[in-house]
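got a structure for you, letters missing:
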């Protein structure tokens, strides 16, 4: 070991002597000019490989019905949604099945950024057993972490998706507070929630009609009418904990995927009457489905929007698709109506 050190030291000394006795200038590196915009974080081949690896993790998680298996390549709202679907499948003895998911892409968009998180989106082929494609969002939060599925939505029938920048060019990541759009991504989710809680909200004219809100509001009204002999059904929504995640479109707008929570509450108001929860809410309640006071079904929801650029002639925000899963049911027997 000592001989090696001596030899190494002699080599360094010789190199220094040669440099000192030579008048030629030491060559300086001549790096290529730094590009004005960063390259895409993934090329098309690597993105295809990531999508395939995510698909394999979903398949393994679905087979085991195990969120831990899923979590190797699924995170955030997507992990919450899929975990909720597993619980529903178990509670209904397999009658409720997880939504078909594919990551096979038709259209791809990859963020061009040197920073993190890095984002990629794809409009997929139609999953087997479904009749509408998905919009999937993947996120790489840190340099040493893998891309994971952050969220997915089923696109609405007939929806026109905006043109995305080709993966070879890369797309800009749009920050939650970006002021280049008709509303910041954070504001989009907040205002959409406001239109669910109040159909007469001042923000309602900013959004085009969409099947998710139409179905949510009409279903709640029908349930409220169905239980009126014993109580009422009410709906509320709030902004979720994660996101939004956004990527620029070719026209300077953005696709924004945001999370919200909706709560459907059955409240018994007529003493002596009988009110029971059915469907998925009843399944998660278990054997005791009676509503004595109130029962609330809590759903995690992802919605994707097209948000025009701030200088667009048409400033209407369009919901492109949604995914909703019942993830929790709570009860409050203390709110039962007083017996006469």
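That came in fine, so what should we check first? None of these values were measured; they are calculated from a predicted model.

okay, CA-based contacts and neighbour counts for the rest of this
OK.

For the protein, which segments count as helices?
2-20, 44-64, 67-70, 76-91, 185-197, 211-226, 279-285 (DSSP state H).

Just the buried residues of the longest one, please?
Spelled out, that is helix 44-64. 44, 47-48, 50-59, 61-62 (16 or more other Cα atoms under 10 Å).

At which residues are the strands of the protein located?
Remark: strands assigned in the chain by DSSP state E are 105-110, 118-124, 134-140, 148-155, 231-239, 245-248, 254-268, 294-307, 318-332.

Pull the number of nearby residues for the residue nearest to residue 85 when sequence neighbours are not counted.
Once flanking residues are discounted, residue 85 sits nearest to residue 98: 5.2 Å by Cα to Cα, 6 or more residues apart in numbering. Neighbour count for residue 98, taken as other Cα atoms under 10 Å: 19.

Same question for residue 93.
11.

and the residue most central in space within the chain, what is it in contact with?
Among the residues of the chain, the one closest to the centroid is residue 151, at 2.8 Å (Cα atoms, centre = their mean). By Cα atoms under 8 Å, 6 or more residues apart in numbering, the contact list for residue 151 reads 76-78, 136-138, 257, 302.

go again using 7 Å as the cut-off
77-78, 136-137 (Cα atoms under 7 Å, 6 or more residues apart in numbering).

could you list every residue that touches the residue nearest to it when sequence neighbours are not counted?
Spatial nearest neighbour of residue 151, excluding adjacent residues (Cα to Cα, 6+ apart): residue 78 at 4.5 Å. Contacts of residue 78 were listed using Cα under 7 Å, 6+ apart, and they are 149-152.

then this one, side by side with the first:
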């Protein structure tokens, strides 16, 4: 729901606690443009949003310097927190910061909600990182008026991808709910169908999405093939699971569509015959106990963050994914 701003003019004169009538001449009625009064406005100004990105960036930088997970929690939440904590664990184990994703604090575009209630969501596209990787699509959230804005998620854009146009930051845009019926696919339907595509690229969902610039589908297919080939070498099997998160954020684009950002949990278990050894990689070792003994099985967990553009119903454009972040966030040796 959106709260309209209303203006009320009250003229009073108070003398010794008593209201005195007729203390001033009559004030003419104001001629108010009701459309402007009821217009929705962005939750933050551009200046305020720049302050948010700067404060979050400084907090992230300070936490990164010490690999301090408690400090991280002050300004980072959701899948971004899970992924950064995993990156800290890898960096500590490898005594190198190479595992830390670079996330610029300066944004070149900001897409603000005009919600006057909470929770609130803001999308942004960062400047190009110093390592010259793709720009990051960034999500900030604020749970309540008493909470700080926090970094909820980010992902690099696919090469050649076009970010849909949002209303100008001075106007703001709408947050979508699952009840919205204006899109080709409801948010959860779009997420679930994309997960189906990751699981089976040749399945029913293959005609739903435009994957011309989408490298994630091929990436997961290649990983699956590699692991199944590895299973053959140890005369075993490879099992995987890909599950969408139940948390997502969506803002409407200027053409009536929407961008939906969510996370996906992936897990794969490689198990060989009795006596075989499945050796974890250096990254996977960071999540195992130092005295863990290599056995014939290993489970690896990964977390992905994706952004899906879903056009309005009347559009002929197919839904497509803007980019993805995929990071190892756990490993274990099954009993």
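Received, thanks. Owing to the predicted nature of the structure, the values given are computational and were not obtained by experimental measurement.

thinking again about what came up before, can the helices of structure 1 go into a markdown table with extra columns for distance to residue 162 of structure 1?
A markdown table is the format used below for those (distance: least, Cα to Cα, whole Å):
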| stretch | distance to residue 162 of structure 1 |
| --- | --- |
| helix 2-20 | 61 |
| helix 44-64 | 20 |
| helix 67-70 | 30 |
| helix 76-91 | 23 |
| helix 185-197 | 16 |
| helix 211-226 | 18 |
| helix 279-285 | 35 |
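
Show me what residue 224 of structure 1 aligns to in structure 2.
When structure 2 is aligned by TM-score structural alignment, residue 224 of structure 1 is paired with residue 228.

OK, contacts around its match?
So residue 228 of structure 2 contacts 237-238 (Cα under 7 Å, 6+ apart).

what does residue 183 of structure 2 give?
So residue 183 of structure 2 contacts 257, 310-313 (Cα under 7 Å, 6+ apart).

Which residue of structure 1 sits opposite it in the alignment?
In structure 1, residue 183 of structure 2 lines up with residue 181, judged by TM-score structural alignment.

For its match, give its distance to residue 12 of structure 1.
Distance of residue 181 of structure 1 to residue 12 of structure 1, given as Cα to Cα, to the nearest Å: 59 Å.

related to what we said a few turns ago, will you turn the contacts of residue 151 of structure 1 into JSON lines that also has distance to residue 167 of structure 1?
Formatted as JSON lines, these follow (distance: Cα to Cα, whole Å):
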{"residue": "77", "distance to residue 167 of structure 1": "25"}
{"residue": "78", "distance to residue 167 of structure 1": "23"}
{"residue": "136", "distance to residue 167 of structure 1": "15"}
{"residue": "137", "distance to residue 167 of structure 1": "14"}
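
what about structure 2, which of those hold up?
Contacts conserved in structure 2 for the contacts of residue 151 of structure 1, counting by both residues aligned by TM-score structural alignment, their matches' Cα atoms under 7 Å: 77-78, 136-137.

thinking the residue nearest to residue 85 of structure 1 is in contact with residue 87, fair?
No - applying Cα atoms under 7 Å, one finds residue 98 of structure 1 not in contact with residue 87, separated by 9.7 Å.

which residues does the closest residue in space to residue 333 of structure 2 that isn't next to it in sequence contact?
Of all residues not flanking residue 333 of structure 2 in the chain, residue 298 sits nearest, at 4.8 Å (Cα to Cα, 6+ apart). Contact analysis of residue 298 of structure 2 by Cα under 7 Å, 6+ apart lists 269-271, 278, 332-334.

counterpart of stretch 106-114 of structure 2 in structure 1, which residues?
Going by TM-score structural alignment: stretch 106-114 of structure 2 matches residues 104-112.

Pull out the buried positions in that stretch.
Here stretch 104-112 of structure 1 shows 104-105, 107-112 as buried, counting by 16+ other Cα under 10 Å.

Residue 46 of structure 2 corresponds to which position in structure 1?
In structure 1, residue 46 of structure 2 lands on residue 44 (TM-score structural alignment).

ok, its match - contacts?
Neighbours of residue 44 of structure 1 in contact, by Cα under 7 Å, 6+ apart: residue 167.

Next, find the distance separating residue 152 of structure 1 from residue 91 of structure 1.
Residue 152 of structure 1 is 23 Å from residue 91 of structure 1, by Cα to Cα.

Give me the more crowded residue out of the two.
residue 152 (27 against 18).

out of everything not next to it in sequence, what's closest to the aligned partner of the more buried one in structure 2?
Matched across to structure 2, residue 152 of structure 1 falls on residue 154, judged by TM-score structural alignment. Sequence neighbours aside, residue 138 is the residue nearest to residue 154 of structure 2 in space, at 4.3 Å (criterion: Cα to Cα, 6+ apart).
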